[in-house]
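Participant: Predicted model follows, preceded by the sequence.
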Amino acid sequence: MSFYSIYIAFNQDPEVPPLELGNIMEPAPIPFSFDTTGWKVLFVVLVVLCVYLLYRLYLNFKHNQYRRDAVAEIVALNQDAKLPELEFITKSVFILKRTALQSYPRESVASLQGNDWIAFLDKTKRDVNFSKYKQDIANAVYCETFNNTNFNKEEFFKMSLKWIKNHA
């Protein structure tokens, strides 16, 4: 027995009958409806948010078009079995340079050549090692000669592809 019930038992007047409260009166249930103003505001906010997200996705898609184009070009170069290594290297380096000009400041990229260009490629993307092919690139691009039998076209292609996809 609780303290409150003991208090009531001692202090209740014996001549007054105990209080009968009866059944609890519950209000009628509120019907659920989407017709209220809050739902309309929420709907408008969600629509605006979805439109904004779609717009941002579209801008991102358009911004990365140069990557998709470069990937398609370098894949086409790799699939051309008749293309000699000299042209493959020259065209690949041209694609890499054009791609770099799209995403890095022109002042810092356009003037790069030779060892500085190779160092830039290695510095801007980890897990690539263009300096391994430094001499082959220099001979192909600047001297228009190629005489290395140890050149791994597939590895150079994969490095170029990785750099284009993940450079920035």
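Facilitator: Looks like it came in fine. Numbering: from 1, shown residues only.
Participant: use CA for all of it now, contacts and neighbours both
Facilitator: Will do.
Participant: center of the chain, which residue is that?
Facilitator: Asn60 (8.9 Å; Cα atoms, centre = their mean).
Participant: Show the subsequent helix or strand relative to the strand or helix carrying that one.
Facilitator: Using DSSP states H and E, Asn60 falls within helix 37-63. The helix or strand immediately downstream of helix 37-63 is helix 65-79, counting by DSSP H and E.
Participant: chain center to that following helix, what's the gap?
Facilitator: Centre-to-centre, helix 65-79 and its host chain are 20 Å apart (Cα atoms, centre = their mean, to the nearest Å).
Participant: Please identify the buried residues of that helix?
Facilitator: For helix 65-79, the neighbour count (16 or more other Cα atoms under 10 Å) marks 66-67, 70-71, 74-75, 77-78 as buried.
Participant: dropping in the other structure now:
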Amino acid sequence: MSGLENLTLPELLARLEDITTPEPVSYIPQTTAWYLLAAVLLLVLAAVSWRLAARYRMNRYRREALAALMEIERQSTTDSHSEVQVAALLRCTALSSYPRANVAALHGGTWLAFLDHCYGGKDFSDGPGRVIADAPYQPAHLLSAYERAGLLGAARSWVRKHRAGDRHA
């Protein structure tokens, strides 16, 4: 026999040995491949962050133009001549994002066609934006609330959607 038959329960419990647990697994990578993967991930993260920051900086002129459009919209009433302000704002915005040689000399129908081509719409040649073709060169006329809303919507859409830096526009 083993000699444990005559022992009481507290004596048996006292003879038990504690279970030994293994050391916890380390979370630190053990191979150089993990270090290389971490380095590559950090480089990718840095490149994506840099690209997003550059894009944010490059689109500053869009944010400023949209803020100016909101101000024009806020100030526009039935007796104001917002088409001249919108025409000037679109010209300045286009000059900020396209080469001066491609934009500065445009006027009338060619200016409207340029605006339409840059964002893929027809709001300027065939829509509410056509009033800006000659607005800076003629005495201002009153726009209806519907015409003003259409013009401001077309201008807002152009500022948001045009392809900046399109050198062949």
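Facilitator: Received the coordinates, thanks. In this text, all values refer to a predicted model and were calculated from it rather than measured experimentally.
Participant: Looking at the first structure, name the residue matched to Gln75 of the second structure.
Facilitator: Using TM-score structural alignment, the equivalent of Gln75 of the second structure in the first structure is Asp80.
Participant: ok, its match - contacts?
Facilitator: Listed by Cα atoms under 8 Å, 6 or more residues apart in numbering, Asp80 of the first structure has no contact partners.
Participant: now it: how far from Glu87 of the first structure?
Facilitator: 11 Å (Cα to Cα, to the nearest Å).
Participant: Same check on Leu161 of the first structure?
Facilitator: Per Cα to Cα, Leu161 of the first structure is found 17 Å from Glu87 of the first structure.
Participant: Kindly report the same for Ala81 of the first structure.
Facilitator: From Ala81 of the first structure over to Glu87 of the first structure (counting by Cα to Cα), the distance is 12 Å.
Participant: So which of these two has more stuff around it?
Facilitator: Between Ala81 of the first structure and Glu87, counted using other Cα atoms under 10 Å, the more crowded position is Glu87 (16 against 9).
Participant: ranges for the strands of the second structure?
Facilitator: For the second structure, applying DSSP state E gives no strands.
Participant: Which residue of the first structure is paired with Arg62 of the second structure in the alignment?
Facilitator: Aligning on TM-score structural alignment places Arg62 of the second structure opposite Arg67 in the first structure.
Participant: Would you check how far apart Thr93 of the second structure and Arg51 of the second structure are?
Facilitator: Per Cα to Cα, Thr93 of the second structure is found 22 Å from Arg51 of the second structure.
Participant: Looking at these two, which is more packed in?
Facilitator: Using other Cα under 10 Å as the criterion, Thr93 of the second structure and Arg51 rank with Thr93 on top: 19 against 12.
Participant: burial count for Val45 of the first structure?
Facilitator: Val45 of the first structure, neighbours per other Cα under 10 Å, totals 12.
Participant: Now for the corresponding residue of the second structure for Cys143 of the first structure, how many residues are close by?
Facilitator: If you follow Cys143 of the first structure across to the second structure using TM-score structural alignment, you land on Gln138. If you count neighbours by other Cα under 10 Å, Gln138 of the second structure ends up with 9.
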